[in-house]
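Asker: Provided below are the primary sequence and the corresponding predicted coordinates.
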Amino acid sequence: MIRTLATIAAMAALALPAMADDDDDDDDGFGLAGILSASNKEDLEPIQLGAGIPLTTAPWVLESGKYYEFEIQGDGSQELALVGPEFFRAIWIDEIVVEGLEIRPLGVDSIEFDEAGEMEIGFVAIKPGSYYLKIPGSTGETQRVEITIE
């Protein structure tokens, strides 16, 4: 038994330099964090949350399995919220960052700004379909972000 352990230890010591050299090569194509790696990340246009201004300039077209980040910038002109429960259930939220505080929720239904501020949301698009984020009670097209996950 002691001889077997000594043999295993000697073989492991011989293999360590070779394994260390392999760690320098990131040719496996997966990156350090898989789907959360920088090569799979895209920044989306920020949402502008203010009285009477368009939320975005164009619809979002997302790819299932890709990681996205976007900011919501509230100007404080009025108390405003964004709702989109179907969208929030079609994604996996990695984190919501507010003033340096990272929140990792199990789910979100809506977000509200009572005063000026900014938040960033990082997520992975999961379920293909057509979704939206909108200011509740609004009917104007500029108060709504159309989202497609392909």
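Answerer: Cool, got the structure.
Asker: every contact and neighbour count from this point should use C-alpha atoms.
Answerer: Will do.
Asker: which stretches of the chain form strands?
Answerer: Using DSSP state E, the strands of the chain run over residues 41-43, 47-49, 60-62, 67-74, 80-83, 91-98, 101-103, 110-113, 117-125, 129-134, 144-149.
Asker: now these as JSON lines including mean neighbour count?
Answerer: Output for these, formatted as JSON lines (neighbours: other CA atoms under 10 Å):
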{"stretch": "strand 41-43", "mean neighbour count": "14"}
{"stretch": "strand 47-49", "mean neighbour count": "22"}
{"stretch": "strand 60-62", "mean neighbour count": "16"}
{"stretch": "strand 67-74", "mean neighbour count": "20"}
{"stretch": "strand 80-83", "mean neighbour count": "19"}
{"stretch": "strand 91-98", "mean neighbour count": "18"}
{"stretch": "strand 101-103", "mean neighbour count": "12"}
{"stretch": "strand 110-113", "mean neighbour count": "15"}
{"stretch": "strand 117-125", "mean neighbour count": "19"}
{"stretch": "strand 129-134", "mean neighbour count": "17"}
{"stretch": "strand 144-149", "mean neighbour count": "20"}
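Asker: try this one side by side with the last:
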Amino acid sequence: MKLRQMIFAAAACASFAFGNAASAHDLGFAGLLSKGNKGEMPALTLASGKPVSATGSITLESGKYYEMEIIGDGSAELALSGSGFFRAIWVDEVVVNDLEIRPIGIDSIEFDDAGEMEIGFIAIKPGTYRLSIPGSRGETQGVNITIK
């Protein structure tokens, strides 16, 4: 009797495993880093006396993956800070001159010369945050980013 029960249990397990494998295969890729979970974000500019963002404010969705492109024109040594924003996201990677950096966190970034940087991240914590050039006073010298 025990042998019959063991065979039945093995057959049931195999049926369950193969049935789930087939249905999982039909679902495609999943996860936060998947291509279908990517949102769009306008580029930010660090240039002396010019607006950081053409839009003034940006809205992101919590749980979506974004790539923030930051372009420095080299007209001045400029930084972009926003510790609240950087703590509300999970940074996947920072790419500078085709070099990929995977940091635990960021507080601010700085451009000493002209160049480009791309920060890949997942928006996590809802709220409104400000990225701005430290010491600047003008409203255009930063950008408000809302995570919904």
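Answerer: Done, it's in. Small disclaimer: the values here were computed from a predicted structure and weren't measured.
Asker: returning to that earlier point: using JSON lines, please lay out the strands of the first structure together with distance to residue 15 of the first structure.
Answerer: Below are the strands of the first structure laid out as JSON lines (distance: least, CA to CA, whole Å):
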{"stretch": "strand 41-43", "distance to residue 15 of the first structure": "35"}
{"stretch": "strand 47-49", "distance to residue 15 of the first structure": "52"}
{"stretch": "strand 60-62", "distance to residue 15 of the first structure": "43"}
{"stretch": "strand 67-74", "distance to residue 15 of the first structure": "36"}
{"stretch": "strand 80-83", "distance to residue 15 of the first structure": "55"}
{"stretch": "strand 91-98", "distance to residue 15 of the first structure": "37"}
{"stretch": "strand 101-103", "distance to residue 15 of the first structure": "40"}
{"stretch": "strand 110-113", "distance to residue 15 of the first structure": "52"}
{"stretch": "strand 117-125", "distance to residue 15 of the first structure": "37"}
{"stretch": "strand 129-134", "distance to residue 15 of the first structure": "49"}
{"stretch": "strand 144-149", "distance to residue 15 of the first structure": "45"}
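Asker: okay, the aligned residue in the first structure for residue 53 of the second structure and residue 28 of the first structure: tell me how far apart.
Answerer: Alignment note (TM-score structural alignment): residue 53 of the second structure maps to residue 56 of the first structure. To residue 28 of the first structure, residue 56 of the first structure is 37 Å away according to CA to CA, to the nearest Å.
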